[in-house]
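[1] no sequence for this one, just the structure:
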């Protein structure tokens, strides 16, 4: 449980430091796939909490200029496996989204390079919906 407390403190500190000053409304929703849980987006930053392996993700996304429904990004992931193994990974994000009224539907592919214990690359994917406040 010490892992969770330390990690939540680090994530909250990073969000406070790097949160842009623009007044965009947050988007909050659910995601399913490699990480099933809660997904929050504010401006170009995405934060996820997965409940399958209890994981946290933080990504910075960038829209393609000529294709507004597609985006890419970079970020990190930390997961606490059920056998008390902690996994830390750097990842890329490639996704598509569309807005329908106050909802955004999205899908993402996330190649992740895990760096602790066993160095390996895993292709993860999620899909979900977020509500605009």
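    Looks like it came in fine. These numbers come from a predicted model, not from an experiment.

[2] Every contact and neighbour count from this point should use C-alpha atoms.
    OK.

[3] Which strand or helix spans residue 106?
    Element membership for residue 106, per DSSP states H and E: strand 103-114.

[4] contacts for whatever helix or strand comes next after that strand?
    Next helix or strand after strand 103-114 toward the C-terminus (DSSP H and E): strand 120-132. With contact meaning C-alpha atoms under 8 Å, 6 or more residues apart in numbering, strand 120-132 is reached by 25-36, 39-40, 102-114.

[5] and the comparison structure, right after this:
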């Protein structure tokens, strides 16, 4: 099932015209989990390099504190005991031109026979195109 969802996401992104995607940032995140980090407009996508885990979060900022962001989203993994999760996030981002450095804390609730609450985190870097 995971391969079908991942394939559908890649096909969907690939079928959109480049102008519809807007800004795209690609980088790497160290933490729990280590992941390739992709930003598309106000969406954050993480693809774990350790195991099969994909997360998608919607990012929100405020005018008063533009470097502080909040987010909400979900994750899908190949963990048969807890394959789905709901995530919230809070983080700080510093962007200079095309480069972004970010750090975030991500509370996650997973669902399944061994569902649990986890406190994930990450420190990352993205290049924006």
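    Perfect, thanks for sending it. If you're wondering where the values come from, they're calculated on a predicted model, not measured in any experiment.

[6] before we move on, the earlier item: separate out the buried members of the contacts of strand 120-132 of structure 1.
    Those of these that meet the buried threshold are 27-32, 34-36, 39-40, 103-114, by 16 or more other C-alpha atoms under 10 Å.

[7] Residue 34 of structure 1 matches what in structure 2?
    Alignment note (TM-score structural alignment): residue 34 of structure 1 maps to residue 32 of structure 2.

[8] And that match, how close does it get to residue 124 of structure 2?
    11 Å (C-alpha to C-alpha, to the nearest Å).

[9] just checking, what's the longest strand in structure 1?
    strand 86-100 (DSSP state E).

[10] Which positions within it qualify as buried?
    For strand 86-100 of structure 1, by 16+ other C-alpha under 10 Å, it's 87-97.

[11] again, but for stretch 71-83 of structure 2
    For stretch 71-83 of structure 2, using 16+ other C-alpha under 10 Å, the buried residues are 71-77, 82-83.

[12] Now intersect these with the strands, please.
    71-77.

[13] residues contacting the residue of structure 2 most remote from its centre?
    Most distant residue from the mean C-alpha position of structure 2: residue 113, 24.2 Å away (C-alpha atoms, centre = their mean). Residues near residue 113 of structure 2 by C-alpha under 8 Å, 6+ apart: 81-82.

[14] All good on my end, thank you.
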